[in-house]
Structure formats: structure tokens, C-alpha cells
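Participant: pasting the sequence and the predicted coordinates here, then a few questions.
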Amino acid sequence: MRQGQSLVATFETVTPIFCAGAEQNGPAEPRAFSFRGNLRWFYRALDYGFKKSEGAIFGATSSGQAHASRISLVVMEPEGGWESKRYHDELPPKEAMQRGECYLGYTFYLKPNYRYAVPPGKKFQVMLVPTWDMPDEKRVLQAWVASLWLLGTLGGIGSRCRRGFGTCALVKLEAGDHWPIIAPINAQTPEDWLQKFKEGFAQMREWFPYGWKKGEFHHQVLPKDVSPLVSGQGFRDWKDALRDIGNKYRQFRNRYRSQKDKIASLGLPLTSRSRGDTLIPKGGEDVSERSASRLWIRVLKLGEMYYPMVWHCEGPLIPPNTTVVWKKTRQPEKVEEGLRLIYEFFGDLRKMGYK
């Protein structure tokens, strides 16, 4: 590929993106490192052989093997700027038990948080530019395109992106002939969206076949066939869509409210008010006190309507050689680590018109 032959991806924000810089309560602005980190996550979740290829694709920092990425990523500011906005009136924490969108975004305005977000309806572009020749060009470009497509179709950026915020839909891809392309989804109905998603994901699996075996999961991965569920009912704006799925999710969690060993499978940390303590993962020094949920909530904009959508990852709740303990007492807790509760939640949603 000729150096400088770029790919340009156009995104549109669908729900507020809470992505501050060094100052948590400062202006919101999607940055290149946020995009790169999210793209890298999706690549690791997609490609069984990521350990051999990741450094060549995204760059490496390991001692003796450090080198920059062969692709430069640039986030271009939209016309009119990012227009940071606060949503404290729309997302008051005190309304979390009545309004699903407040439940899903509960932490944004808990003191001392007072967060800014990029509002919905902003179109912006991300440019990928090859910086030097690549001996394994085809594989590298497929990895970047697949990761972009997944981010703009299933993922999000910023805080609470697994709970419906930070959704930015991929709406257009422009590139030279050397770039492989998976068409962005342009759909007007849930049925049309699901069919086009199935076709796009099948193309991706031709590039990156599923190779995981039980017991090999050391992190979250994409299932062989990702099967999203989309609400059969559309809503007039993103808040109503998040209210619907947020209320359903809150009601489901309340069913297991007293069974922390089970509800822990939906993500950690998990606070128990009755104990005045919090369940966290415990392992080596590099083990985080957080374990991201394998359940993703997202909003689709189809035509002029907004539809809640859910999907899930596979993989362990916590890394190998890690336990779950109560943070204050350090008492270990045996928790349910499988996907049973997610499957049960999806079963409930199907009965309520999701498909």
C-alpha cells in the first residue's frame, strides 16, 4: 500500500459520550487514545491469534520489541466543535429507581462528579493512515477495519459504554482499493438491522475464524456468532430508549438483590448496603478491582426512531488465579461466574418483544 493512502470512517453520536481528559469534570472530547484502546479491545475479543499479531497491528511496548503502530489514527473534530454539555437535569441520581436512563448513568452526577458529555447528533470522522509499508498488509488492514466496524456497531467509547452511553454509530467508510471493507449498517427497521449485522459479522468471521476452546479464555471474547436482541418497539429519543431497557434491567437485578453471589456474575465491583462492604476481584498487583460486565446495552438509531439493543461476550468473569473477596474484611466469596443470569435476562426480553 502506498504510504498515506487513508481510510476515513464517519461516526454519529447516538447517546451522550462521557469522555473527559485528565480533568474528570472537564470538557468532553473523544481522543485518539480512547479510540485506539477500544479498537484494540475488540480486536483481542475477535481474533483467536491476537497474541501473535497484536503488536504488528497496533504497536508494542514490550522491552526489546517496542515499535509504533503501522497505522496512525486521527480523530477529527466535527464542524462546530464537540459542544460539551452537562446532563445533570436529564440524569439526576435521585431518579435512578424510577427512570432507567438515570439508573444506567447513576454515577455521572454523584458528588463530586459533575460530568460533561458530547451530545447526540454529532457527526465526526476518524482517519486511519498507513505510516510505512507492511509485509502482512492484508491482515493488518482487516484487523483495523473489523475493529472499527465492531466499535461502531456493537460498542461505544467513554464511561458507561456498556450501559448504553457513548454510542457512536458507524455510518460511512471511505477508502482506497487496498482497504478491505465491511459495509456500515444502514437500516430502517430492527429486522433489517439484524439481517445486515448477521451478514457483516459473517464476513468478519471469514477473516478471523472462531478458534477459542473451553478453558482457554483468559479475557472476554466475542462468541462464534454474536446474536444481538433488539426491542420491537422504537422510541422518540435516546432517553426513552435507555429508560425502557434500564427499567427492565433494574427490575431483573432486583429479583436477585439479596443473592450477591449470583448477581456478581453481571460485573464487579458489587456493593452490599446491608454488609457495608463491596465485592471485588483479588489477585496479583496487576489485577484490577473491577471486572467489566459481559452484558452490553446499546441504542440503535433506525430512521428517526431509537431502539434498545443488548448483546453479550463470552469469557471469564475474573482472570485466572483470581478470587472474589469482600474489600473491607478480605473474606472470600464464592460467586457464580457463568452467563446464566445473562441468558435468563435475554429470555425475559424475548417475552417482552425483543428479537
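Facilitator: Structure received.
Participant: CA atoms for contacts and neighbours, from now on please.
Facilitator: OK.
Participant: leaving out chain neighbours, which residue sits closest to residue 268?
Facilitator: Sequence neighbours aside, residue 291 is the residue nearest to residue 268 in space, at 4.8 Å (criterion: Cα to Cα, 6 or more residues apart in numbering).
Participant: isn't the one you found right up against residue 316?
Facilitator: No: taking contacts as Cα atoms under 8 Å, residue 291 lies outside contact range of residue 316: 9.5 Å.
Participant: report the set of residues contacting both of those two.
Facilitator: Shared contacts of residue 291 and residue 316, defined by Cα atoms under 8 Å, 6 or more residues apart in numbering, are absent.
Participant: hey, where'd the strands end up in this structure?
Facilitator: For the chain, the strands defined by DSSP state E occupy 7-13, 71-76, 85-86, 116-117, 123-130, 168-175, 229-230, 270-272, 277-282, 295-302, 305-312, 323-326.
Participant: among the ones you listed, which comes closest to residue 332?
Facilitator: Evaluated with Cα to Cα, the strands of the chain place strand 323-326 nearest to residue 332, the distance being 4.1 Å.
Participant: below is an additional structure, to be compared with the one above:
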Amino acid sequence: MFGGDRVDLPRETLTVTFQVVTPLFLSGAEQDKAEIRLPSVKGALRYWYRAIQPQYNQLDKESTGASLEEQLFGGTGSGAGLGRFLLRDVSTEEVKQNIRRRFDPVFSKDLSYLSFSLRSKKLERDYIQPDQEFKIQLVLRPETNTERQKRNWQELMASIWLLGHVGGLGARSRRGFGSVQLSSWEAPPDSLAQQVLKELHIAHQQQTSQDWLKAFMHSLKVIHSWFVNYSESPTHTVINQQTGFYLASTGFAHWEKALAYGAKCIKEFREQKGIRRVALGLPMILPNKVIIQPKKREGNRVASPVWLRIVRIGKEFYPFFSVLSAPFPQIEKMDKGQSRNVHIHHQTVLEEFKNYLVEQGYSQGASL
């Protein structure tokens, strides 16, 4: 039980099933061993909570100094402590025993542009195979305040839905590997959790790409209505009115072909943009050992605001791009030991990438 729980209040649960669509490279201390790690899943949920909740770092009026994020997920700050829910792995033992396999070089040839960092002569990595399913269960702490309990379920289900439709897990999850899709979720009948999940559609249960995109945008708008809109420039990756979602018009019989098609789009666009392609992620190494990187005081890398994942619709696999809003730091060009500032209008480049996807036949989701 949670510390301080009242025994006369029921604990509501939510059981979630994810399907692995592309090889999932998720490891613990042993980097060559693949495993479903609950801390990694919780970290991903926290990421998507921040992306959709603009007030995540504001103090919770009902707590003792903890932020809204700390109140829900836990933290080490003053007044934080344990979060509002427990996370369990409830996958069957059969699944847990059959999810490992050595990284297969057969598909690495076509996908070397995306998988270069996964291949190493020094480290042969296991991965969780596509078509496997794993289940997690969330147990929410009992609460007498019904509105607070409902809000917590909305926050958690928004994070789960975004992870299972937009994000991914493990290494290279922004570039198509580790695509995990939300297959199903269930809660006890007549519970608050059941009421909330009925408002959201699982797009992967649709059988056509048109219906998938409609279900996706419907649920995204519902989630967005649960939270206050962003009014300022983001300090981290967010989902707002500037975000774009693009589903390929062509499906493929295998995830590998779909991912190769998505990789081709990124590669061709970056080749057209020269140094401006840094808007899709840093650092970047140019010929003659020229390095483009953030100013050192701002870190050594910038995660890409462009997420590529593969979604399975019926029996076919489709590339799906999410172009999110994100801050962009000052960058510098290191050439022969000398550095100089470089100015890139990253939002302009991202808009050009959106237009490029439309030109390639991708279907654009309606705006929020």
C-alpha cells in the first residue's frame, strides 16, 4: 500500500498493453541486454506529461511545496517524495523470456542512416523483437477529492496515449526504433479511470490510414482540452498549435520498408538544407572535421524536435512524423580550433520540413 492510504478507499487501477512495432533497444546497467525497464517507461511518461501540461513546474496548491509534476510522478525536492501512482510490469513470463535477440545486420544495411549508433564492434546489443506485447499496470493512490482523482487520471492517460501514439522507448526512439503502440487499456467498470479512458480513441484499432488519422486527431484535441494552452515560447519540447503530424499515404508490408522510407525523407531534406539542417538535431559533423554544436554553457547536444515512428494500421506499416515545438539554443561552428556563432532560424526550417512532407504525399492532421 501507499504510505498513509486510508484502507476504506479503493485503489483504482489501469492496465495498459503496448505492442512493439520496431526493434526496441532498451537496457539497464548491462547495455548489451534488452529488457522492459519500468524506470525508463516512467521517464517517458514524465516527458510526455511535460509536453502537454504547461503548468508542470508550478506549485501544487494542495501539496507542501511540490510542483504538479512532483506531486504526480514523485521527486527529490522539498515537499515532494513519492508520486501519486505505482507502476508495475504485468507481462506474462512467456513474453519476458522471448523478447531478446541479437541485433540483426540484415536490416541494418538499409537503415544504416538511422541505426549507425546502434552498431558497434565492441558491443553487440540485444533488442526486444517486433510483434511482442508487454503490459504495465498503474495503481493510483486513493483520494477523497474526486476532481483531483479525475485530473490525475487525465494527466496519466494523456502521457500514456502520447507515448503509444507519438513517442517511443529506448535508443534511437526519435528515429523510428523503439516504436511502441498503445494496443488496449482497461480499468474497473464504473471507475473514474474508466470514465476518462472512454473519452480517448486508440487510433491503432482502426483499419485504414484515414480512420487512423481521424481517431488520432480526435483524441489529441480531447487531451489538449484538458490542459491550459501554451501562451509563451517553450522551454522544452511541447505539443501546441505549431506542432504538425504527418502520416505517409503509402503503407508497407514490413516495418523495415516503412522505416527505410521515412529515413529517405529525412536524409533527402537534410541534404537540401546544408548547415540549416541543424534544426533537426545537434551536434552535426561536416566535411573537414567541422563541428556544429550548442554553446558549451547550454549543453553539448540538442534533441531533435522531429519524431519518426512506424505505426501499424491493419496489416500495413506507415511512417509517421511529429514535428514538435521546441526551444533552440545559440550554436557555434568549430573549424580548425576556432569557433564562431551561427544563427539559424530553426522554426523556419521546421516549417520547410512540414511542407516537404506534404510534397512527398504525407497526409497532415488537422491543427489543434
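Facilitator: It's in. The structure displayed is predicted, hence computed values, not measured ones.
Participant: for the strands of structure 1, which one ends up most surrounded?
Facilitator: Sort these by mean neighbour count, taking mean count of other Cα atoms under 10 Å, and strand 116-117 sits at the top with a mean of 26.
Participant: the residue nearest to residue 268 of structure 1 maps to what in structure 2?
Facilitator: Matched by TM-score structural alignment, residue 291 of structure 1 corresponds to residue 302 in structure 2.
Participant: swap in residue 49 of structure 1?
Facilitator: Per TM-score structural alignment, residue 49 of structure 1 is aligned with residue 55.
Participant: residues contacting that match?
Facilitator: If you count contacts by Cα under 8 Å, 6+ apart, then residue 55 of structure 2 has 68, 228 around it.
Participant: ranges for the helices of the stretch 51-200 of structure 1?
Facilitator: Counting by DSSP state H, counting those that start in this stretch, the stretch 51-200 of structure 1 has helices at residues 100-104, 137-153, 190-207.
Participant: and among those helices, the most buried is which?
Facilitator: Counting by mean count of other Cα under 10 Å, helix 100-104 has the highest mean neighbour count of the helices of the stretch 51-200 of structure 1, with a mean of 25.
Participant: list of residues touching it?
Facilitator: With contact meaning Cα under 8 Å, 6+ apart, helix 100-104 of structure 1 is reached by 90-93, 95-97, 160, 163-164, 239-240, 242-248, 250.
Participant: report the buried members of those.
Facilitator: Neighbour-count burial (16 or more other Cα atoms under 10 Å) applied to these gives 91-93, 96, 160, 163-164, 239-240, 242-248, 250.
Participant: pretty sure residue 235 of structure 2 contacts residue 327?
Facilitator: Yes: using Cα under 8 Å, residue 235 of structure 2 is in contact with residue 327, at 5.6 Å.
Participant: more neighbours: those two, which one.
Facilitator: residue 327 (14 against 10; other Cα atoms under 10 Å).
Participant: which residue in structure 1 aligns with the more buried one?
Facilitator: In structure 1, residue 327 of structure 2 lands on residue 316 (TM-score structural alignment).
Participant: quick check, central residue of structure 1?
Facilitator: For structure 1, the residue nearest the mean C-alpha position is residue 155 (3.5 Å; Cα atoms, centre = their mean).
Participant: corresponding residue for that one in structure 2?
Facilitator: Using TM-score structural alignment, residue 155 of structure 1 pairs with residue 167 in structure 2.
Participant: ok, its match to residue 359 of structure 2 distance?
Facilitator: Distance, residue 167 of structure 2 to residue 359 of structure 2, by Cα to Cα, to the nearest Å: 24 Å.
Participant: try residue 201 of structure 2
Facilitator: Between residue 201 of structure 2 and residue 359 of structure 2 the distance is 29 Å, computed by Cα to Cα.
Participant: over to residue 254 of structure 2?
Facilitator: Taken as Cα to Cα, the span from residue 254 of structure 2 to residue 359 of structure 2 is 24 Å.
Participant: these two: who's more crowded?
Facilitator: Just comparing residue 254 of structure 2 and residue 359: by other Cα under 10 Å the higher neighbour count belongs to residue 254, 15 against 10.
Participant: got a list of what that one touches?
Facilitator: Contacts here follow Cα under 8 Å, 6+ apart; on that basis residue 254 of structure 2 touches 316, 317.
Participant: residue in structure 1 matching it?
Facilitator: Match for residue 254 of structure 2 (TM-score structural alignment): residue 237.
Participant: what does residue 131 of structure 2 give?
Facilitator: Residue 131 of structure 2 maps onto residue 121 in structure 1, by TM-score structural alignment.
Participant: go ahead and confirm residue 36 of structure 2 touches residue 24.
Facilitator: No: taking contacts as Cα under 8 Å, residue 36 of structure 2 lies outside contact range of residue 24: 9.2 Å.
Participant: and these two? Which one has more around it.
Facilitator: residue 24 (28 against 22).
Participant: nearest residue to that one in space, please, no chain neighbours.
Facilitator: According to Cα to Cα, 6+ apart, the nearest residue to residue 24 of structure 2 is residue 178 (4.0 Å).
Participant: same question for residue 312 of structure 1.
Facilitator: Nearest to residue 312 of structure 1 is residue 295, by Cα to Cα, 6+ apart, at 4.6 Å.
Participant: isn't that neighbour right up against residue 162?
Facilitator: Yes: between residue 295 of structure 1 and residue 162 there is a contact under Cα under 8 Å: 7.0 Å.
Participant: overlap in contacts of the two?
Facilitator: In terms of Cα under 8 Å, 6+ apart, residue 295 of structure 1 and residue 162 are not both contacted by any residue.
Participant: separation between the match of residue 327 of structure 2 and residue 188 of structure 1?
Facilitator: To residue 188 of structure 1, residue 316 of structure 1 is 35 Å away according to Cα to Cα.
Participant: tell me which residue of structure 1 lines up with residue 286 of structure 2.
Facilitator: With TM-score structural alignment as the criterion, residue 286 of structure 2 matches residue 272.
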